[in-house]
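Undergrad: Have a look at this fold, sequence not included:
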């Protein structure tokens, strides 16, 4: 059976596809792939599951969040980030549960700003915290032995979008984050937040 990776074209996504492909058949998708998944259009999730399920596991490594000073963040900024990174992942689980095999899993993504905020990260910290909270809350309710975890990386070495506020943060290669994704898919744990590189 196949492992689905949503967000497969990003730095972590490409590394995760490579790591998982050593052990599983992998379908990697994103907004620019065929098939495509766009979290702002939940019907693309339904089409993907209808055409390609069942899956052994679903990995979500996508979602966008705003990064700006609190005084500049608007309600629309928060709503956009929540719709993308938080609700996009939540809806993937809700819409995808029926299409994941017994004993399969979901792996979501949050980030270090949940626990170590910096200037400009109010929205990112809040949204990543919501993802982690969802994982913990959803784990006891998923049926048929389906597991759910999140991978929470520190700053990814290959990222080109460093902000001055991240000085002093540990960095982790995308390939190492991918090993945590593999651990989530292949392991037995559920309701866990795997802190990659910190």
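TA: Cool, the structure landed. Note that the structure is predicted; figures quoted are calculated from it, not measured.
Undergrad: Could you use CA atoms for every contact and neighbour count after this?
TA: Noted.
Undergrad: Give the other helices and strands that the longest helix along the chain contacts.
TA: Ranked by residue count and defined by DSSP state H, the top helix of the chain is helix 122-138. Contact partners of helix 122-138 among helices and strands, from 3 or more CA pairs under 8 Å, 6 or more residues apart in numbering; DSSP states H and E: helix 75-81, strand 100-109, strand 147-153, strand 192-196.
Undergrad: Format these as JSON lines; extra columns: distance to residue 116 and mean neighbour count.
TA: JSON lines is the format used below for those (distance: least, CA to CA, whole Å; neighbours: other CA atoms under 10 Å):
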{"stretch": "helix 75-81", "distance to residue 116": "19", "mean neighbour count": "15"}
{"stretch": "strand 100-109", "distance to residue 116": "16", "mean neighbour count": "23"}
{"stretch": "strand 147-153", "distance to residue 116": "12", "mean neighbour count": "27"}
{"stretch": "strand 192-196", "distance to residue 116": "12", "mean neighbour count": "20"}
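Undergrad: Out of the ones you listed, which is closest to residue 117?
TA: strand 147-153 (13.3 Å; CA to CA).
Undergrad: Doesn't residue 189 belong to a strand?
TA: No: remark: residue 189 does not belong to a strand; assigned using DSSP: H, G, I helix; E, B strand; the rest coil, it is coil.
Undergrad: and it, how many residues sit next to it?
TA: Look at residue 189: counted by other CA atoms under 10 Å, it has 15 neighbours.
Undergrad: residues contacting it?
TA: Contacts for residue 189 (CA atoms under 8 Å, 6 or more residues apart in numbering) come out as 147, 149.
Undergrad: Going by neighbour count, which residues of the longest helix of the chain are buried?
TA: Within helix 122-138, the residues that qualify as buried are 122-132, 134-136, 138, counting by 16 or more other CA atoms under 10 Å.
Undergrad: Tell me the spacing between the residue of the chain most remote from its centre and residue 77.
TA: Most distant residue from the mean C-alpha position of the chain: residue 71, 27.5 Å away (CA atoms, centre = their mean). Distance, residue 71 to residue 77, by CA to CA, to the nearest Å: 12 Å.
Undergrad: next, the one to line up against it:
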């Protein structure tokens, strides 16, 4: 398979890329590094990436950002950061990437635990994650040519637990190999419209 991984050099993206590259051709795209660069907030940049890469069998996104701040301090523009980057960035990867996917190909998007278990300072991130979940459940009903779409929702991974433990009191860090397996399941499995939750019930 030929697999395009947007965000394939990040904390989670790197081990996912490494695992899939064992048996498949992996192309890594990133904002500042990778085989090709892409700006997820710019649909023209996304289009240019697909034109350069050409047809693929799977498109995986492990990228996107949203503002973390106290709700009373959030401005309209702060909310637009997550909406334009993590939400519409991933929606545009599907919208524009659809014609570049071979028949029976797949999309794998990324969210996180905040859609189900938000914590303080995450009104924007939780909202965006929930929106992506709903988008995937609706989009799977209309994608044709055997194309599948899923989203992997990870808890705090062990590799980043120290950085985020203050925000997630009592949450159990998730081993990286488990999170990687969520992406493998989406790319190599047969499911569609799934929210693949890689975290303990909180």
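TA: Right, received. Where do you want to start? In this text the structure is predicted, and so the values were computed from the model without any measurement.
Undergrad: Nearest residue to the middle of structure 2?
TA: residue 110 (2.3 Å).
Undergrad: residues contacting it?
TA: Residue 110 of structure 2 neighbours (CA under 8 Å, 6+ apart): 61, 62, 63, 151, 152, 153, 154.
Undergrad: Then residue 60 of structure 1?
TA: So residue 60 of structure 1 contacts 5, 6, 7, 89, 106, 107, 108, 109 (CA under 8 Å, 6+ apart).
Undergrad: Tell me which two in the residues you listed are the farthest apart.
TA: So, the contacts of residue 60 of structure 1 by CA to CA: farthest apart are 7 and 106, at 13.7 Å.
Undergrad: wait, residue 43 of structure 2 sits on residue 92?
TA: Yes: taking CA atoms under 8 Å as the definition, residue 43 of structure 2 is a contact partner of residue 92 at 6.6 Å.
Undergrad: ok, those two, which is more surrounded?
TA: Here residue 43 of structure 2 and residue 92 are compared on neighbour count by other CA under 10 Å; more neighbours surround residue 92, at 20 against 17.
Undergrad: show me what contacts that one?
TA: By CA under 8 Å, 6+ apart, the neighbours of residue 92 of structure 2 are 43, 46.
Undergrad: Could I get the full set of helices for structure 2?
TA: Under DSSP H, structure 2 gives helices at 13-20, 43-53, 76-82, 88-97, 123-139, 161-164, 176-188.
Undergrad: Generate TSV for those helices, with distance to residue 200 of structure 2 as supplementary columns.
TA: TSV is the format used below for the helices of structure 2 (distance: least, CA to CA, whole Å):
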stretch	distance to residue 200 of structure 2
helix 13-20	20
helix 43-53	34
helix 76-82	25
helix 88-97	25
helix 123-139	17
helix 161-164	15
helix 176-188	11
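Undergrad: what's the counterpart of residue 193 of structure 1 in structure 2?
TA: Superposed on structure 2 with TM-score structural alignment, residue 193 of structure 1 falls opposite residue 195.
Undergrad: Skipping adjacent residues, who's closest to its match in space?
TA: residue 151 (5.1 Å; CA to CA, 6 or more residues apart in numbering).
Undergrad: Let me know the distance separating the one you found from residue 68 of structure 2.
TA: Taking CA to CA, one finds residue 151 of structure 2 at 21 Å from residue 68 of structure 2.
Undergrad: Residue 185 of structure 2 too?
TA: 30 Å.
Undergrad: Now do the contacts for the spatially closest residue to residue 19 of structure 2 that is not a sequence neighbour.
TA: The spatially closest residue to residue 19 of structure 2, leaving aside those adjacent along the chain, is residue 180, at 7.7 Å (CA to CA, 6+ apart). Contacts here follow CA under 8 Å, 6+ apart; on that basis residue 180 of structure 2 touches 12, 15, 16, 19.
Undergrad: For those, which entry has the maximal number of neighbours?
TA: Neighbour counts for those, by other CA under 10 Å, peak at residue 16, which reaches 24 neighbours.
Undergrad: I'd assumed residue 44 was in contact with residue 38 of structure 1.
TA: Yes: contact criterion CA under 8 Å: residue 38 of structure 1 and residue 44 qualify, at 6.3 Å.
Undergrad: neighbour count winner among these two?
TA: residue 38 (19 against 16).
Undergrad: Counting neighbours, what do you get for the nearest residue to the more buried one once chain neighbours are set aside?
TA: Using CA to CA, 6+ apart and skipping the chain neighbours, the partner closest in space to residue 38 of structure 1 is residue 31 (5.2 Å). Neighbours of residue 31 of structure 1 under the rule other CA under 10 Å: 16.
Undergrad: quick revisit: could the helices and strands packed on helix 122-138 of structure 1 go into JSON lines alongside distance to residue 162 of structure 1?
TA: As requested, these are arranged in JSON lines below (distance: least, CA to CA, whole Å):
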{"stretch": "helix 75-81", "distance to residue 162 of structure 1": "19"}
{"stretch": "strand 100-109", "distance to residue 162 of structure 1": "18"}
{"stretch": "strand 147-153", "distance to residue 162 of structure 1": "14"}
{"stretch": "strand 192-196", "distance to residue 162 of structure 1": "18"}
